[in-house]
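what's the 3D shape of this:
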Amino acid sequence: MSLKSTTTTTPLTILVVDDEPDLVELISYNLEQQGHTVISAGNGVEALRLAKSRQPDLVVLDVMMPELSGIEVARRLRSQTETASLPIIMLTAKSDEAHELEGLGSGADDYITKPFSMQVLLARINAMARRTSGSGAGGRETLINLGEVSIDLEEHQVSVDGRPISLTITEFRLLATLFANEGKVMTRPALISSAIGPGVTVTERTIDVHVTALRKKIAPHSAMISTVRGVGYRADAPQRVEQDA
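Below is the predicted model of the structure:
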C-alpha cells in the first residue's frame, strides 16, 4: 500500500536497515512515493558501511538483527565523528519499556514498535526532518551561553569548556529549550512538545532517558540541569547551582 496524501518535507536520503526483505521493500516503496531516496542494508555491518560512505540524512534501524544488533549499530554510529549526529529511528518487535529505554539510551532519537502503519513511520520521519531543519535563527539570538556550555543554534553545534561535543537531534533541542528558559522549570510535556514535536506520542520517561544522556555529555557541568521532582527539569547558571549546593 502506498500513501499519497501524507504531508511531505524536503526530500531526504534515508538508510533503511532490517533483516526482513519484505519489510525493507515496503518501507522503501512508501518512502520513494514521498520523494525520498532510499538505500538499504540487511545487516548491521552493511549499515555501518553505508552510513559512512553514503552519509544519509536519517536512518530507520531495526533492533533485532543477527550478528550486530540495532542497539550496537546505533552506539557505533554515535561514536564516529561522521555519523555522531545522524538522526536514528529504531524499529522493534518488543514493546516493553525496558527495550524502549535501551534503544533510546543507545542514541536513537525515536522508537517505533512493530507492527506499525506506514502512516505512523512517515509521520515520525517528517517530524524528525522538521526538527533537524527547524532551528534556524528567524531573527532570534543564534548563540546561547550558560557558564562553560555554549549552543550555536544556527550551526547545530554545542561546546563544553571550549571543545565541541556530539548530541543527537533530540538532545540538542532539549538542551536548547532548557538553556533558552534558564531558571524556569520546564515540564516533561513541554519538553516533549519542543524536543520531540507535536503529534508524536512518547512517554515522559523517554525525556528522562534523553536528559540522563545529556547530563553525561555536558560533564563536568551536569549539575546545571536539575530535576524538579514530579514536574520536570530546570537549567541554571553555574552561580545559582553553587548557591543551591
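
okay, CA-based contacts and neighbour counts for the rest of this
Will do.

For the chain, just list every one of the strands.
All strands of the chain, identified by DSSP state E, fall at 13-17, 37-41, 58-62, 88-92, 110-113, 143-146, 149-152, 157-160, 163-165, 186-187, 225-228, 232-235.

neighbouring contacts of the last one?
This means strand 232-235. Contact with strand 232-235 is made by 178-179, 181-188, 224-228, as judged by C-alpha atoms under 8 Å, 6 or more residues apart in numbering.

Could you also give me the structure for this next sequence, so I can compare it with the first?
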Amino acid sequence: MEGPTPHTVLAVGDEPDFLERLSHLLGSKGFRPVCRQAANALRPEDGVIHAGILDVFSTGGPEGLELCQDLRRRCPDTSLILASPFFNNRTWRQTAAASGADCFFNKAWPLELLVSDVRYALECHKPTLATGRILPAGAPKAVVADDDPEWRKLICLELELAGYLPYEADTGRRALLAIGRLRPDVAILDYLMPDFSGPECLEYIHKNPRMHRVPVIIMTDYKGLELEERCMSLGANDFVLKERGARVLLLRVLKSRTRRAHWPTDPLKAGPFYLDPQSRMLLADGHRLPDLSPGEFDLMSILLENNGKIVPWEDVERRLHGGVAAHGASATPSAKMTISRLKEKLGRKYEECVVTRALSRLMWKN
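Modelled structure (predicted):
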C-alpha cells in the first residue's frame, strides 16, 4: 500500500554545497526536494510546489527577489522562504517582505532549523482545538505567537471559546509563516520571542503586500509608553499588557474585528488626497506619501470619508480601536499618538491643507 505523496520543496541557489546538503536533509525528512540554479527554476514536470527556498543571490537567471515575486504570482498558495547571509540586517528583511516572501532564513543558521520551519509552514493550517467543539469552516482565524506554551494555549482556548480557529507559533519566524499561509483575521504577537521580536515581525508584516492588512495585537509583560508608541508606529492595531489577563486580550481581538469591518473597499478621494485601501497607498497631488500604519490608515479614511465635516470623538474611537468613548470625550493618548504620526507623514504642506479644508477640525484641535 502506497503512503501519502511527499510534499515537494523547490530549493534554488547558486551554491552547490548548500543545495546538496539541503536536498539530503529534506529527503531524509520525507520531503521531495527539487534543487536547481535560478535559470528555469520552475518546470512543468515539477507538479505542485508546496514550499520554496530561494537564495537571494541566485545567478544564472532572475535574482532571488525577482524569482520570489515570479513564483508568488505563479504559485500564490506556496510558502516561500528567502535565504541570505544578511537577514540579521533590517534593510534586507524589509526587502524580503516587499518581495512577498512569507519568511526569511539566515544561511549562517543550522539547516535543520530551515527544514523544521518548512514542515511547520506546511502543517500550520491545522488549528489548535482543545474543547472538541466543531467550528464552521468560515470561522475567523487567529495566529497566536508566544514562546511561553502555557500562556499561548490559554489564549488559544479563549479564542476557541469565542468562535475563533486558533493557530500556534512559538517563534517570530513561524508566526510570519503562519500569517503568510493563513491570512488570519488577527495575529497576536508576543513583544519578546527567541528569534525575532513582535515589533520586528510587525515591521515585516507591514511591508509585506500579502500580510499588511492583517490586524496585529502586541502583548507584553513590560510596561512603558515608549514600547506602546514603538509598536503603534510600526503598525500595531493594539498593545495589551499580559497582566491584564487573557479575557482583556480577547476583548481587544473582538474589537479589532469590529474595526476591520469598517475598512473602506473603494479608493477615497478628497482635496489633493487619494487613498487606496488595498495597498494603503496615500497620494497627495499625485505624489506618494510615506506608508501608513493601520491606525493612520483608519484615521485618514475617516478624514476623507467625512470631508468638510466634524467627526465626534466617540466615532473616531470606535473606528480606531473598536471601542466606545463617552459622549464629548477628548482624544485618548493612543489616538493622539496616531494623529501626531499621521500629521508628521503628511508634512507641513498637507497638514495645513487638511486643517484648512476642515476635514475634521475637531480632531486636529485635540
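
Any idea what the TM-score comes out to?
In this superposition the chains share a TM-score of 0.74, using TM-score structural alignment, normalised by the length of the first structure; 220 aligned residues with a C-alpha RMSD of 3.5 Å.

on that earlier part again, between the strands of the first structure, which one is closest to Ala219 of the first structure.
Checking the strands of the first structure against Ala219 of the first structure by C-alpha to C-alpha gives strand 157-160 as the closest, at 8.0 Å.

Any buried residues in the closest one, and which?
158-160 (16 or more other C-alpha atoms under 10 Å).

Over to stretch 221-228 of the first structure?
Here stretch 221-228 of the first structure shows 221, 223-227 as buried, counting by 16+ other C-alpha under 10 Å.

Also stretch 51-60 of the first structure?
For stretch 51-60 of the first structure, by 16+ other C-alpha under 10 Å, it's 51, 55-60.

Tell me who's in contact with Arg131 of the first structure.
So Arg131 of the first structure contacts 169, 195-197 (C-alpha under 8 Å, 6+ apart).

I'd like the buried residues of strand 157-160 of the first structure laid out as JSON lines, including distance to Thr201 of the first structure.
Shown next, in JSON lines, are the buried residues of strand 157-160 of the first structure (distance: C-alpha to C-alpha, whole Å):
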{"residue": "Val158", "distance to Thr201 of the first structure": "27"}
{"residue": "Ser159", "distance to Thr201 of the first structure": "30"}
{"residue": "Val160", "distance to Thr201 of the first structure": "31"}
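
Nearest to Leu91 of the first structure among those?
Once C-alpha to C-alpha is applied, the member of the buried residues of strand 157-160 of the first structure that ends up nearest Leu91 of the first structure is Val158, at 28.3 Å.

My guess is the closest one contacts Asn145. True?
No. Look at Val158 of the first structure against Asn145 with C-alpha atoms under 8 Å: they stay out of range, at 9.8 Å.

Show me the common contact partners of the two, please.
By C-alpha under 8 Å, 6+ apart, the residues touching both Val158 of the first structure and Asn145 are Ile151.

Out of the strands of the first structure, flag the one nearest Leu214 of the first structure.
Of all those, strand 225-228 comes closest under C-alpha to C-alpha, at 9.1 Å.

hmm, who's touching the closest one?
By C-alpha under 8 Å, 6+ apart, strand 225-228 of the first structure touches 185, 215, 233-236.

Now check the first structure for the residue matching Trp151 of the second structure.
Trp151 of the second structure maps onto Leu23 in the first structure, with residues paired by TM-score structural alignment.

Please determine how far that match is located from Val60 of the first structure.
12 Å (C-alpha to C-alpha, to the nearest Å).

Ignoring the adjacent residues along the chain, who's closest to the residue nearest the centre of the first structure?
Centroid-nearest residue in the first structure, with C-alpha atoms, centre = their mean: Asp109, separated by 2.5 Å. Nearest in space to Asp109 of the first structure, with sequence neighbours left out and distances taken as C-alpha to C-alpha, 6 or more residues apart in numbering, is Ile88 at 5.4 Å.

show me what contacts the one you found?
Contacts here follow C-alpha under 8 Å, 6+ apart; on that basis Ile88 of the first structure touches 58-61, 74, 107-110.

And the residues you listed, which is closest to Leu153 of the first structure?
Asp109 (18.4 Å).

That closest one and Ile89 touch, don't they?
Yes. The pair Asp109 of the first structure and Ile89 passes the contact test of C-alpha under 8 Å, sitting 5.9 Å apart.

so what corresponds to Arg54 of the first structure in the second structure?
In the second structure, Arg54 of the first structure lands on Leu182 (TM-score structural alignment).

mind checking how far its match is from Glu123 of the second structure?
For Leu182 of the second structure, the distance to Glu123 of the second structure equals 11 Å [C-alpha to C-alpha].

Next: Ala83 of the second structure.
21 Å.

more neighbours, those two?
Ala83 (25 against 12; other C-alpha atoms under 10 Å).

What sits closest to Ala180 of the first structure if chain neighbours are left out?
Spatial nearest neighbour of Ala180 of the first structure, excluding adjacent residues (C-alpha to C-alpha, 6+ apart): Ile144 at 7.1 Å.

Skipping adjacent residues, who's closest to Tyr111 of the first structure in space?
Met90 (4.7 Å).

Quick one: residues contacting the corresponding residue of the second structure for that neighbour.
The alignment partner of Met90 of the first structure in the second structure, by TM-score structural alignment, is Ile218. With contact set as C-alpha under 8 Å, 6+ apart, Ile218 of the second structure has these partners: 188-191, 198-199, 231, 236, 238-240.

for Leu61 of the first structure, same thing?
16-18, 70, 88-91.

ok, these in the second structure: which stay?
On the basis of both residues aligned by TM-score structural alignment, their matches' C-alpha atoms under 8 Å, what survives of the contacts of Leu61 of the first structure in the second structure is 16-18, 70, 88-91.

of all the residues you listed, which two lie farthest apart?
Every pair of those checked by C-alpha to C-alpha; the farthest is Asp18 and Ile88, at 13.3 Å.

Return the distance of His206 of the second structure relative to Pro16 of the second structure.
34 Å.

of the contacts of Leu61 of the first structure, buried ones?
The buried subset of the contacts of Leu61 of the first structure (16+ other C-alpha under 10 Å) comprises 16-18, 70, 88-91.

Report the separation between the equivalent of Gly295 of the second structure over in the first structure and Gly44 of the first structure.
By TM-score structural alignment, Gly295 of the second structure lines up with Thr170 in the first structure. To Gly44 of the first structure, Thr170 of the first structure is 23 Å away according to C-alpha to C-alpha.

Burial check on Glu97 of the first structure, number of neighbours?
Counted with other C-alpha under 10 Å, Glu97 of the first structure comes out at 12.
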